[in-house]
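In: this is a predicted model, with the sequence first.
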Amino acid sequence: MIRYGQQDITQADIDAVVGVLKSVNLTQGANIPKFEWSVMARTGARHAVAVNSATSALHIACLALDLGPGDFLWTTPNTFVATANCALYCGAQVSFVDIDSRTYNLCPRALEEKLIEAERVGRLPKIVAPVHHTGQPCDMEAIHALGEKYGFKILEDASHAIGARYKGEPIGSGRYSDITVFSFHPVKIITTAEGGMALTNNDELATRLGLLRSHGITREPELMTQLMDGPWYYQQVALGYNYRMTDMQAALGVSQVARLAHYVKRRHEIADRYNTLLANLPLTLPWQHPDSYSAYHLYVIRLQLENIGVSHLEIFEALRAKDIMVNLHYIPVHTQPYYQKMGFRDGDYPEAERYYREAISIPMHPALTDADQEFVVEVLREAMEV
C-alpha cells in the first residue's frame, strides 16, 4: 500500500519517547519548553505554546484574539473544517473567501472585494484566517495590508506549512500575522502523534494562550489578583481548557524537528520528479508562486476532465484499487451539511468548487521511493486511458 502521507519514525524518535516513559514527568515536564524553543529557533517567533492538536491551537488563538458572539471569522472554503469550526466554538460566525485559481489559497482580490462590501453594510470580520494549502504560503503581504486598512486580526493556519518560507522568511515568523498555528498530526511534515502549536510575537497574546491551554490557571504572582497564601497556591484567572501536550509527544517533536529541513528538501525532490513524470499527461500540476517556498505537505493534481474519457471518481477508484491511497483535500467547507444549515449553498464559492471536482492528492511523503512514484504515474496514466 502506498499512502498519500505517513510519518517517518526513527530509532532516535523511539529512544526520545522511551526516555520520557522512564522519567518521572510524563506531562508538564522539560520537553514542552524544549520543543517550543526548537520551533521558535526555526521560525524566529518570540513565543510558542504547544498544545494537543492544531484544532486546540486554533480555538485558543481565536479566544486570545477576543473572538466572540457578534463577531465574524473569514477563512477559505478549501480547508479542513477545523479552521472554520474554531470560530463557532467561540460563539462567532463564519464566512468564506474564494480561492486563487493557481495557488488554491485564499484569494486576496476576492478578499478585498468582500471587505469593500462588508464595510458598506457594517459586517467586517474580526479575524481573517488564511490557510497555507499544501504547504504553499498565501500572499501574506497583501492580506496584511488589507488587515491594516480594514482593522482585522490575522490568524495563519499553517497546519501544512512548517518549514515553508514566504519572501525569504520562515512561516511562523509572525511578520504578517498575529498568531500562526502548526499541526503535528502523523501525516504532516513533522509529527508528535497528535499535537499543535500557536506562535506569536505579542507578549500579551502569548500569556493568554498559555492560560487558555491549561484551565486558565496560573502560579505566576504577577498574574494573580491577590497575594499567594503559600507555595501550594494557584489561581484560575480565565476560563481555560485542558489542551496540554504530553512530554512524550514533545520529546518526539524535539527529535523530529531536528530533521525538518531534510524532510522539506526531500519533499521538493519528490515534487520535482513528479513534475517531470507527469508533464505530458492531461493534468494541471502544482504551481509555485515565486515569492514562496512550499513545505509540500501535499502534491495535488487537477484532472483536465475535458481531455480525459473517464470521470474524477473513476480515476480515484482506479488508483485506490491498486492500493494507492490517494485522497482529496478538501471538500469545500460551505458544502458540508452542517454549514448548509447556516445558509451556505453550492455555487457560493465557484473556484473552490471547481477545484474540488478536479483535485486528487497523490502520495507525498519522505519515504516515497522512485519505484513508488513510477507506479503511481503508471496507474494514473492507465486510469486516464491516455
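Out: Thanks, I have the structure now.
In: use CA for all of it now, contacts and neighbours both
Out: OK.
In: the closest residue to Gly44 other than its chain neighbours and Lys265: what is the separation?
Out: Once flanking residues are discounted, Gly44 sits nearest to Ser173: 5.0 Å by Cα to Cα, 6 or more residues apart in numbering. For Ser173, the distance to Lys265 equals 20 Å [Cα to Cα, to the nearest Å].
In: neighbour count winner among the two?
Out: Looking at Ser173 and Lys265 with other Cα atoms under 10 Å, you find the greater number of neighbours at Ser173, namely 24 against 16.
In: ok but Trp361 is inside a helix, no?
Out: Let me fix one detail, which is that residue 361 is Ser and not Trp. No: if the criterion is DSSP: H, G, I helix; E, B strand; the rest coil, then Ser361 is strand and not within a helix.
In: how about the strands of the stretch 1-150 of the chain, start to end?
Out: 2-3, 47-51, 72-75, 93-96, 127-129 (DSSP state E, counting those that start in this stretch).
In: nearest to Pro290, of those strands?
Out: Comparing the strands of the stretch 1-150 of the chain against Pro290 with Cα to Cα, the closest turns out to be strand 127-129 (22.2 Å).
In: the closest one packs against which elements?
Out: Packing contacts for strand 127-129, counted by 3 or more Cα pairs under 8 Å, 6 or more residues apart in numbering; DSSP states H and E, involve strand 72-75, strand 153-157.
In: quick revisit: doesn't Ala41 make contact with the residue nearest to Gly44?
Out: No: under the criterion of Cα atoms under 8 Å, Ser173 makes no contact with Ala41, lying 9.9 Å away.
In: returning to what we had before: among the helices and strands packed on strand 127-129, which is nearest Thr192?
Out: strand 153-157 (17.7 Å).
In: second one coming, line it up with the first:
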Amino acid sequence: MIPYGRQDITQDDLDAVRDVLTSDFLTQGPRVPEFEATVAKTTGAAHAVAANSATSALHIACMALGLGPDDWLWTVPNTFVASANVGIYCGARVDFVDIDPDSFNMCPDALAAKLERAEVAGTLPKVLIPVHMTGQSADMERIGALAKLYGVRVIEDASHAIGASFAGQPVGCCVHSDITVFSFHPVKIVTTAEGGVAVTQDEALAARMRRAASHGLTRDPALMTHDSHGPWYYQQIELGYNYRMTEMQAALGISQLGRLADYIARRTVHARAYDTALADLPLDLPRQDPRCASAWHLYVVRLRLDQIALSHREVFEALRAAGLGVNLHYIPVHTQPFWRGFGFKDGDFPNAESYYARSISIPLFATMTDAQREEVCAVLKATLT
C-alpha cells in the first residue's frame, strides 16, 4: 500500500529525542523554547507558542482574541472539524463561508457578500478562520482587507502550510492576520508526533496564549493581585488548560524543521510530475494561485464524473483495492450530525459540497519514490480509462 502521506524519521531525529530522554527535562525544559524560536524564525513571526496539538493552538488563539458567548466564529466547511469546534469550546456560535472552487480555500467574494449581510443583521463575526487547504495559502490580501474593514480578527489555520508563502512572504508572518496556527501531525510537512504552534507579531496575544496553554498561571509579579510569597509563587489569573508540548516533541520538531526546505522541494517535484502525467485523464487537477508557493501537503484530484463509468465511491474503492492509500479531505463540516443540530443542511455551501462529491487525495509525501509516483499514475490511468 502506498499511503497518501507519511512521516520521515531519520537517525538525527532519533538521536535528538534520545538526548532528551537522557537529560534532566522531559517537560518544561530548554527544547520547547528552542522549537518555538525555530518556528518563529522560519515564519517571520515575532512570537511562537507551542501546544500539544494544532487544535489546542487554535483554541488558545481564539481565547487570546477574546472569543466568547454570543460571539460568532466563521470558517470554511471543507476543513477538519477542529477549525469549527474551537468556536464551540469558547461558547461562541459558528458559521461557514463557502470555498472558491479552484483553490479550495475561503472565497473572498462569498466572504464579502456574507459580511455585508451580517453587518446589516448585526451578526458580524468576531473571529474569522481561513484554512490554507492542501498547503496553498488562501487569498489573505483580500481576506485581511475585508476583515480590517469590518473589524474582524483573523486566525490563519495553516495546519497544511508550514513553509508555504503568499506574495513572497512566508505563511505565518501574519501580515494579514492576528495569529497563524500550524500542525505537526505525522502526515503533515514536518512532525512532532502530535503538536501545534500558534505564531503572532503581537506580544500581548502571545502572552495570553502562553498562559491559556499552561493552566492560566503566571509568575509575573506585574500580573499578580498581591505581592509574591516567595520564589516558588505563582497565581492562576484566568482559566487555562494543560496544552503544553513535551521536550521530546520539541526536539523532534527542531530536527525535522532542519529538513523543511528539502521536504517541500521534493513534494513540489512530485506535484509537478503529477500535473504532467495526469493531464490527459478525466480529472480536474489542482490550480495554483501564481502569488502562492504551496507546501504541497496534499495533492487533490477531482473526478469528472460525467466522463467516467464509475461513481466517486467506486473509483475510491478501486484505488484502495489496487494498493493506493487514497483518502478524502474533507467531509464538509456542516453535514456532520453534530453540526446539523445547529440547523445546517445539504445545499448550504454548494461549492464545498461539490468538492466533496468528486475529490480524492492521492499519495504525496517527501520520501515517496519516483517509482511509487509512477505506480500511482498507472493505477489511476487503468481505473479511469
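Out: Cool, got the structure. None of the values given here were measured: they were computed from a predicted structure.
In: care to give me the TM-score?
Out: Superposed pair, TM-score by TM-score structural alignment, normalised by the length of the second structure: 0.99. Supporting alignment: 385 aligned residues with a Cα RMSD of 0.6 Å.
In: if we can go back for a sec, Throw the helices and strands packed on strand 127-129 of the first structure into TSV and include distance to Asn275 of the first structure and mean neighbour count, thanks.
Out: Listed next are these as TSV, based on distance: least, Cα to Cα, whole Å; neighbours: other Cα atoms under 10 Å:
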stretch	distance to Asn275 of the first structure	mean neighbour count
strand 72-75	30	26
strand 153-157	27	27
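In: of all those strands, which one is nearest His312 of the first structure?
Out: That would be strand 72-75 among these, by Cα to Cα, at 26.4 Å.
In: quick one: that closest one aligns where in the second structure?
Out: Mapping strand 72-75 of the first structure onto the second structure (TM-score structural alignment) gives residues 72-75.
In: got a list of contacts for the matching stretch?
Out: 67, 83-84, 87, 92-97, 106, 123-131 (Cα atoms under 8 Å, 6 or more residues apart in numbering).
In: how much space is there between the aligned partner of the residue nearest to Gly44 of the first structure in the second structure and Leu67 of the second structure?
Out: Aligned by TM-score structural alignment, Ser173 of the first structure pairs with Cys173 of the second structure. Distance, Cys173 of the second structure to Leu67 of the second structure, using Cα to Cα: 22 Å.
In: and for Thr383 of the second structure?
Out: Thr383 of the second structure is 48 Å from Leu67 of the second structure, by Cα to Cα.
In: among those two, which residue is more densely surrounded?
Out: Higher neighbour count among Thr383 of the second structure and Leu67: Leu67, with 26 against 17, using other Cα under 10 Å.
In: just to revisit the earlier point, just the buried members of the contacts of stretch 72-75 of the second structure?
Out: 67, 83-84, 87, 92-97, 106, 124-131 (16 or more other Cα atoms under 10 Å).
In: hang on, the earlier thing: how big's the offset between the match of strand 72-75 of the first structure and the first structure?
Out: Its matched residues in the first structure lie on average 0.4 Å from stretch 72-75 of the second structure after superposition (mean Cα distance after the TM-score superposition for the first structure).
In: ditto for stretch 262-275 of the second structure
Out: Mean for stretch 262-275 of the second structure is 0.6 Å (mean Cα distance after the TM-score superposition for the first structure).
In: read off where that stretch ends up in the first structure.
Out: Using TM-score structural alignment, stretch 262-275 of the second structure lines up with residues 262-275 of the first structure.
In: pull the distance from the matching stretch to the chain's centre.
Out: Per Cα atoms, centre = their mean, to the nearest Å, the displacement of stretch 262-275 of the first structure from the mean C-alpha position of its chain is 19 Å.
In: got a list of contacts for that stretch?
Out: Taking Cα under 8 Å, 6+ apart as the rule, stretch 262-275 of the first structure contacts 163-164, 189, 285, 295-297, 299, 364-366, 368, 373.
In: relative to Leu26 of the first structure, which of those is nearest.
Out: Distances from Leu26 of the first structure to the contacts of stretch 262-275 of the first structure, taken by Cα to Cα, are shortest for Ile189, at 24.3 Å.
In: residues near the closest one, how many?
Out: 33.
In: what of Asp272 of the first structure?
Out: 11.
In: any idea which element it lies in?
Out: helix 260-277 (DSSP states H and E).
In: and the following helix or strand past that helix, what does it pack against?
Out: Next in sequence after helix 260-277 of the first structure, counting helices and strands by DSSP H and E, comes strand 283-284. Packed against strand 283-284 of the first structure, as judged by 3+ Cα pairs under 8 Å, 6+ apart, are the following elements: strand 299-303.
In: gap between the strand it packs on and the chain center?
Out: That offset, for strand 299-303 of the first structure, works out to 19 Å (Cα atoms, centre = their mean).
In: following element in sequence after that strand, please.
Out: Assigned by DSSP H and E, the successor of strand 299-303 of the first structure is helix 312-321.
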